[in-house]
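Student: Output the structure for:
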Amino acid sequence: MRNTTKITTAVLAAGALTFGLSACGSEKAATGSEDAKAGKPLIVAASPVPHAEILNFVKDKLAKKAGLDLEVKEFTDYVLPNTATEDGSVGANYFQNKPYLDDFNKKNGTHIVPGVTVHLEPLGLYSNKAKKADELKKGATIAVPNDTVNEARALQLLDANGIIELKEGAGNAATPKDIAKNPKALKFKELEAAQLPRSLDDVDAAVINGNYAIEADLKPAEDALVLESADDNPYGNFLAVKEGNENDPRVKKLEKLLTSPEVKKFIEDKYAGSVIPSF
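Tutor: Now for the predicted structure:
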């Protein structure tokens, strides 16, 4: 145990003053940091359709009145928006769902967190060779997304519509190895999600994410042989930020605008059921 040291009132006072100045300095630094953020544009990484279109509607119609300087940066893949958010190249992203984000964070050591959920893009099965799912021939080849979550989601779609049957408990990591029953002996071709629309002439059918289907001028509500249900669907797309930036005032403004009546009407009018508001 240390010997007790006599500390004079003067020393105590000096220490208190130093602490007070330090605390004030920290508060000013934090406030200054927030002010610095507020004075800069919020750059958001997004898939071109429908995410960037929705963000650009906000930018053109709503942001200025709300005092938000918004920039939209388009990405055509599902990896770079998260890595750019993690390294600070962008302030937020808008393109993904929770199961995908959880899997991405786990595999890449990133620290991205979800904000408000904005919409759902139903996953669909499309074909240039069949007009109905039951017209798929025995041994047909089905292209599916090659990332863990969307591949499982594609197989769950086929399972829900009686095309295959998955093993019980296959869940969000299901692969073709988890198929318990495959009456038509379907074969599966794993491709990057963005390539799936271009694969339709080379395969019998493909399960395509809603954003890529719309980009390829497919109309999910009309063209899909089978379409994911919106009821109790965990795959809603949300605005996401790096952990610690959830309370950035610019992010809060954007979240409010993205869930406004104006955005809901824009989504319903423009996408006619191919994209569904989630708020």
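
Student: From here on, just use CA atoms for contacts and neighbour counts.
Tutor: Fine.

Student: where do the helices sit along the stretch 101-250 of the chain?
Tutor: Listed in chain order, the helices of the stretch 101-250 of the chain (DSSP state H, counting those that start in this stretch) span 148-160, 210-215, 220-223, 249-258.

Student: List the buried residues of the second one.
Tutor: By 16 or more other C-alpha atoms under 10 Å, the buried positions in helix 210-215 come out as 210-214.

Student: one more to put side by side:
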Amino acid sequence: MIKNFVLPLTAAAVLVSSVSAYAVEPLRVAADPVPHAEILAYVQKIDPDLNLKVIEIPSGVNSNELLAHGDIDANYFQHRPYLATQEKALGVKFAVAAEVHIEPLGIYSSKYKHYSQLPDKAKVAIPNNETNLSRGLYLLQDQGLITLKPDLKGLATPLDIIGNPKHLKILEIESPQIPRALPDVDLAVINGNFALEAGLDPAKDALGLEKAKGNPYANILVTSQKLAEDPRILRLAKDLESPQVAEFIQQKYHGSVLPVSAAKS
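Tutor: Next up, the predicted model:
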């Protein structure tokens, strides 16, 4: 009788130990260095009891693949339209846990101060992934540089350009490489995080920026379906969407990065 009684207790102890160990395991979050990892570092400061392990992802590493394979618990670097293309490519459905900030896409030049100075057949570097390519083309249109087909359904491509008075040459380049290509082109359409990493100040240096209000490209915290209700994910999501983090973003990035709450106002 004693032996039969001890075994269930031992099994229960192992189970409790396992649950406790799981509860204190660090939440592994992959992030771009700027501004995502910086924002997560601030979260660690205001919520020290949340055990985060922030993994800065180098260029060329797909953290959605890492998430799909269980090598990380969440990532924070992308917007919903890009996530949709990744889910299709990987055959995996992820979960969006929080919407945090917007990095307005910008147009930069190291040669010209105004679009009027652009020569005919000017070279324009633009992100080559389909969502940010479309996003960049719409920004060029908003700045009066090109005209796209009206009533486009789906993402825009260079084939949809119907007006190009300066005969701009669109060069599709990997997003992280565009800041390095800036001296070799006339204009460059650069994602906000890569502009910041390159020492550019989007709010001051960009010739044109995306509008924040109504912008569908909010950067999001993404996790697996399995972890969508994990208490650690829910806590991190609440922190990232908090007024304290919104204030931190506004004070640190001075309009180059905008909290989602500010973009909605």
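
Student: TM-score for this pair?
Tutor: The TM-score (TM-score structural alignment, normalised by the length of the second structure) is 0.89; 249 aligned residues with a C-alpha RMSD of 1.9 Å.

Student: Is it possible to get the helices of the stretch 101-250 of the first structure out as TSV so that each row also shows distance to Leu191 of the first structure?
Tutor: Compiled in TSV, those are given as follows (distance: least, C-alpha to C-alpha, whole Å):
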stretch	distance to Leu191 of the first structure
helix 148-160	9
helix 210-215	13
helix 220-223	20
helix 249-258	31
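
Student: Could you give the number of residues near the counterpart of Leu240 of the second structure in the first structure?
Tutor: Structural alignment (TM-score structural alignment) places Leu240 of the second structure against Leu258 in the first structure. As a burial measure, the neighbour count of Leu258 of the first structure was computed by other C-alpha atoms under 10 Å and equals 24.

Student: max-length helix in the second structure?
Tutor: Using DSSP state H to assign secondary structure, the helix with the most residues in the second structure is helix 2-24.

Student: what's the average distance of whichever helix or strand comes after that helix to the first structure?
Tutor: Once the chain leaves helix 2-24 of the second structure, the next helix or strand it forms, by DSSP states H and E, is strand 27-31. Once fitted to the first structure, strand 27-31 of the second structure is off its aligned match by 0.4 Å on average (mean C-alpha distance after the TM-score superposition for the first structure).

Student: buried set for stretch 86-104 of the first structure?
Tutor: Within stretch 86-104 of the first structure, the residues scored as buried using 16+ other C-alpha under 10 Å are 86, 90-104.

Student: what's the answer for stretch 15-34 of the second structure, then?
Tutor: 27-34.

Student: One more: stretch 223-239 of the second structure?
Tutor: 223-224, 227-228, 232-233, 236-237, 239.

Student: and Ile55 of the second structure, how far is that from Glu38 of the second structure?
Tutor: From Ile55 of the second structure over to Glu38 of the second structure the distance is 11 Å, taken as C-alpha to C-alpha, to the nearest Å.

Student: shared neighbours of those two, which are they?
Tutor: The contact sets of Ile55 of the second structure and Glu38 do not overlap (C-alpha atoms under 8 Å, 6 or more residues apart in numbering).

Student: Spatially central, which residue of the first structure would that be?
Tutor: With distances taken as C-alpha atoms, centre = their mean, the residue of the first structure nearest its centroid is Gln96 (1.4 Å).

Student: That one maps to what in the second structure?
Tutor: In the second structure, the residue equivalent to Gln96 of the first structure is Gln78, according to TM-score structural alignment.

Student: burial measure for the nearest residue to that match once chain neighbours are set aside, as a count.
Tutor: On the basis of C-alpha to C-alpha, 6 or more residues apart in numbering, the spatially nearest residue to Gln78 of the second structure that is not a chain neighbour turns out to be Asn219, at 5.1 Å. For Asn219 of the second structure, the neighbour count with other C-alpha under 10 Å is 21.
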